[in-house]
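Novice: A predicted structure for the sequence below; I have some questions about it.
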Amino acid sequence: MTTRTLIKNLVASEDGPVSVSGWVETVRDQKKVQFVVLRDESGAVQLVHPRIFADDGTPAEDVVADTISALSQGTFLTASGDLKHDERVKLGGVEIKLASLDIAASAIPETPIADDSAVDKRMDWRFLDLRVPRNALIFKIQTTFEHAMRTWWIDRDFIELHTPKLMASASESKAELFEVGYFDTKAYLAQSPQFFKQMAQPAGFGKIFEIGPAFRADPSFTSRHATEFTSVDAEISWIDSHEDVMRMHEELLVAGLAAVKEKHGDAIRELFDIEVTVPSTPFPRIPLAEAKRIVAERGYEVPRADDDMDPEGERQIAAYARETYGHEFVFLTDYASSIRPFYHMRHADDAGLTNSYDLIFNGVEISTGAQREHRIDVLTEQARQKGLDPEELDFYLDFFRYGVPPHGGFGMGLSRVLMLLLGLPNLREATYLFRGPTRLTP
């Protein structure tokens, strides 16, 4: 059995016998010579087969030619033949002169989607959509980005956790909860690992991280929301303020984006027309009240009854950060306690503000972080002020009754980062299999 060679390795291989496996991208079935472009997970190569003719010029029996003539786009096969380097070949400077084709699985000739199909149609046929190199590259970038973050954490002695996604009570609030039957009772799908990553602090773990699923029963059809998403979370002990969390967060992102630029920068430039920028540190930091004043001076008044920022306000403050600091990222800090969870620590000199932030990337919020309130009496009172019953939070409050260090952390949406990094129009394209209010398949 001939060993399979990945197509990306053909350029470095010597001329001679070779075997590649993949799927058919195109076929040119000409009178004298046939060409097949075969693609695998690493690239594409041209297969060549000169037709065989008898001495009188009539077509001779030719099994390979007959097989090529019957090929449909998407057919998976193994091709064996002789590799030849030829700089005249536009596709990688190599081609394979075919000796044989072994069909693994034929494809239906009519393809249900095209390059210009609507995104929802493409999501219906996601496994075909992901054969497109541009779309497949998104998940190679995701792999590199996650690996770089994990490396950064592990090199600094963080512990990786896998927290449960079935919970007895809400992890954030009672809104946007998916309720599921659980034997003779009910459970909820975790909106975030918030409670459990905080539990690691009184456990003495010090620094932890998790990359895992989270669920929000949000009936939103915007370009940046999903009902199931991958959350990137970290929590650290012995902090002085949310500044320590922001410093950790920005260093982590620099490590991730530097790895993406080094490994995929050329491909991103070619397929997305995007130049990956590795941001400088520190990222700009703007208190929310000041950000709202800046946005107002730019001619936009945030039309909200509460103290929060809205999407257009985020775009405006991001534009300001680009113009003023030349930066794609900006931290909005010191959010009002009225719009933050009960477990965010409040300013020592102003209980109306919290030691918290949102991180904006290219005009969209990708993360919320904060210093947590670790004093049990203060935490319990803040829960009451938010209308929560401390008895229903008893298991969570237990974490704080036996000693806990000052701590803080963040949660970040992975697909949002990829969407904004690559200039994608919506979250669907940055998610392997998207879940929204009307999509449960494939």
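Specialist: Right, received. Where do you want to start? Numbering: from 1, shown residues only.

Novice: From here on, just use CA atoms for contacts and neighbour counts.
Specialist: OK.

Novice: is it true that residue 46 lies in a strand?
Specialist: Yes - under DSSP: H, G, I helix; E, B strand; the rest coil, residue 46 sits within a strand.

Novice: I'd like the distance between it and residue 198.
Specialist: Distance from residue 46 to residue 198, counting by Cα to Cα, to the nearest Å: 54 Å.

Novice: more crowded one of these two?
Specialist: residue 198 (24 against 21; other Cα atoms under 10 Å).

Novice: Let me know the secondary structure of the more buried one.
Specialist: Residue 198 is classified as helix under three-state DSSP.

Novice: And for residue 84?
Specialist: strand.

Novice: who are the neighbours in contact with it?
Specialist: Taking Cα atoms under 8 Å, 6 or more residues apart in numbering, we find residue 84 in contact with 15-16, 94-97.

Novice: Any of those residues buried? List them.
Specialist: By neighbour count, with 16 or more other Cα atoms under 10 Å, those hold 94-97 as buried.

Novice: Reformat those as CSV; add distance to residue 368 and secondary structure.
Specialist: What follows is the buried ones among the contacts of residue 84, written out as CSV (distance: Cα to Cα, whole Å; DSSP: H, G, I helix; E, B strand; the rest coil):
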residue, distance to residue 368, secondary structure
94, 49, strand
95, 51, strand
96, 52, strand
97, 56, strand
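
Novice: List of residues touching stretch 238-246?
Specialist: 206, 236, 355-357, 369-371, 405-410.

Novice: Can you check the distance spanned by it, start to finish?
Specialist: One end of stretch 238-246 sits 14 Å from the other (Cα to Cα).

Novice: okay, pairing it with this:
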Amino acid sequence: MVSRTLIRELAAAVGQEVTVYGWVNALRLQRKLQFVILRDHTGLVQITNKRTEEPGELEQLIEHGMPPESAVKVTGVVISATNVKLGGLEIQPTAIEVVSRSEALPIDRQTGIDQRLDWRFLDVRQPERQLTFAAQTTLEEALREFAYAEGCTELHTPKLMGTASESGSEVFAVKYFERTAYLAQSPQFYKQMAIAGGIDKVFEIGPVFRAEPSFTSRHATEFTGLDVEIAWIDDVDDVMSFEEKMLAQMLRRIKERHGEAIREIFGVEVNVPATPFPRYPMAEAINLLRSRGWDPQGVKEELDPEGERLISAVAAEEHGSEFVFVTEFPVEVRPFYHLRPAGNPDVTASFDLLWKGLEITTGAQREHRYDVLLKQAEEKGMALEPLTSYTDCFRFGTPPHGGFGAGLNRILMVLLGLESIRDAMFLFRGPNRLTP
């Protein structure tokens, strides 16, 4: 069996014969030389073949038998070539095997995103897509390392639910034998069950489903959620502190491993944030922005997307921070299970975290007292009977706790400066897309 050498390993193989596997990224066929740019998941290398007076089999193969995106195996000698931009190396081939010849491509680098998504398996061959998912892997790795070090237990909660979560809106109903089930909007209720079960800190990385008919660049009907719940907190600041430290570690790892590549490919500088992040109570944020001319129609108690961008600009101006917490959301715009501070019962102990103007997280301290929880549900006009499987968790001694849910794909979108969340996920799902 031939031993494969990855392109990133070639610098250690100068003067040696190697075999590399990959795709034909580009061809440059000149009168005296043939150049093949070969690509694998670790980088690019130039294959240089000198033409002969009588074209041989190798020359004919390069000329006519391996169009761009063909899958090939190339055997040859690694040569140091200072005039070659791709790492100062090239391979002089002795043999090429075309393992799968490509047809004419249906997309190219200028193709619009909707058509690219139709051919996503081709689209993800591009270096920027490869880097996107390498960065996603690193984000998840760093999150897990942080959570494990903090004593968290990783759980995997059901995505099929017998009753609609939250208020019942924006959920997908599915046929489940002779009854109806619902795809979970969030693992939050299950995280709280774990807290009630005596597991002090839990987290999950998993799919989230939202039946939102939204066509914006930041919405998807299925995405990957990063969810955390921690017990025995003093207040919601403990939850925010956990998240900002977690994000700082995630970005520190990204900068170490991918910072240079992200700068080169996406033109984005990865900054490791200082903690704590600035915090603006909602009422203060609204008054501050209105004093600066923000006055959207119909928005009274929370920020619209423009308001989120503006308060982020204020945080950058006043604190030099890309991140900002907006806190103390009014009771009217938050769920019944958010705790209401004793000294200010008109607001909730809740927050959104914005990064460069985009909301990436929603979190709160939860109401852990059974009688107060039922009262708040009734005030919201909710029937108590369908909530029993949730509220029963609070009948037998549940500690103060809180948590948050963050969107991995939104984090990736902001991190890389992507124009749409559709490029921040392997296969996008939206109101009009269920394929491929």
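Specialist: Structure received. No experiment lies behind these values; they were computed from the predicted model shown.

Novice: related to what we said a few turns ago, which of the contacts of residue 84 of the first structure does the second structure keep?
Specialist: Retained in the second structure: 15, 94-97, out of those (criterion both residues aligned by TM-score structural alignment, their matches' Cα atoms under 8 Å).

Novice: Which residue range of the second structure does the longest helix belonging to the first structure align onto?
Specialist: Scanning the first structure for the helix with the most residues, using DSSP state H, yields helix 242-272. Mapping helix 242-272 of the first structure onto the second structure (TM-score structural alignment) gives residues 236-266.

Novice: just stretch 189-202 of the first structure next, same as before
Specialist: Mapped onto the second structure using TM-score structural alignment, stretch 189-202 of the first structure covers residues 183-196.

Novice: what does the matching stretch contact?
Specialist: Contacts for stretch 183-196 of the second structure (Cα under 8 Å, 6+ apart): 157-161, 164-165, 171-174, 201-204, 208-210, 225, 227-231, 390, 393-394, 397-399, 401, 405.

Novice: what do you get for stretch 126-146 of the first structure?
Specialist: Against stretch 126-146 of the first structure from outside (Cα under 8 Å, 6+ apart): 113, 122-123, 256-257, 259-260, 263-264, 271-272, 418, 429-430, 432-433, 442.

Novice: need the buried ones among the contacts of residue 84 of the first structure in CSV with distance to residue 190 of the first structure, can you?
Specialist: Shown next, in CSV, are those (distance: Cα to Cα, whole Å):
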residue, distance to residue 190 of the first structure
94, 51
95, 51
96, 52
97, 55
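
Novice: how close does residue 347 of the first structure sit to residue 353 of the first structure?
Specialist: Distance from residue 347 of the first structure to residue 353 of the first structure, by Cα to Cα: 6 Å.

Novice: Residue 397 of the first structure now?
Specialist: 22 Å.

Novice: so residue 148 of the first structure touches residue 261, yeah?
Specialist: No - under the criterion of Cα atoms under 8 Å, residue 148 of the first structure makes no contact with residue 261, lying 11.4 Å away.

Novice: For the stretch 1-150 of the second structure, which segments count as strands?
Specialist: 17-29, 33-40, 43-50, 71-80, 89-100 (DSSP state E, counting those that start in this stretch).

Novice: how about those, which one is nearest residue 359 of the second structure?
Specialist: Proximity to residue 359 of the second structure (Cα to Cα) singles out strand 43-50 among those, at 33.5 Å.

Novice: What are the buried residues along the longest helix of the first structure?
Specialist: Buried, per 16+ other Cα under 10 Å, within helix 242-272 of the first structure: 242-246, 248-261, 264-265, 267-268.

Novice: what about the alignment partner in the first structure of residue 405 of the second structure, how many neighbours?
Specialist: Correspondence of residue 405 of the second structure to the first structure, assessed by TM-score structural alignment: residue 411. Neighbourhood size, residue 411 of the first structure [other Cα under 10 Å]: 24.

Novice: if I've got this straight, residue 411 of the first structure is in a helix?
Specialist: No - read with three-state DSSP, residue 411 of the first structure is strand and lies in no helix.

Novice: Can you say which helix or strand has the residue nearest to it when sequence neighbours are not counted in it?
Specialist: Spatial nearest neighbour of residue 411 of the first structure, chain neighbours left out: residue 233 (4.4 Å); criterion: Cα to Cα, 6 or more residues apart in numbering. Using DSSP states H and E, residue 233 of the first structure sits in strand 228-237.

Novice: That strand vs the second structure, average distance?
Specialist: Compared with the second structure after the fit, strand 228-237 of the first structure shows a mean deviation of 0.4 Å (mean Cα distance after the TM-score superposition for the first structure).

Novice: Residue 422 of the first structure corresponds to which position in the second structure?
Specialist: Counting by TM-score structural alignment, residue 422 of the first structure corresponds to residue 416 in the second structure.

Novice: Now do the same contact list for residue 250 of the first structure.
Specialist: So residue 250 of the first structure contacts 281-283 (Cα under 8 Å, 6+ apart).

Novice: Just the helices from the stretch 251-400 of the first structure, written as ranges.
Specialist: 288-297, 311-325, 376-385, 394-397 (DSSP state H, counting those that start in this stretch).

Novice: Please identify which of those helices is closest to residue 86 of the first structure.
Specialist: So among the helices of the stretch 251-400 of the first structure, helix 311-325 is nearest, using Cα to Cα, at 46.3 Å.

Novice: That closest one maps to which residues in the second structure?
Specialist: Aligned using TM-score structural alignment, helix 311-325 of the first structure spans residues 305-319 in the second structure.

Novice: in that stretch, what's buried?
Specialist: 307-316.
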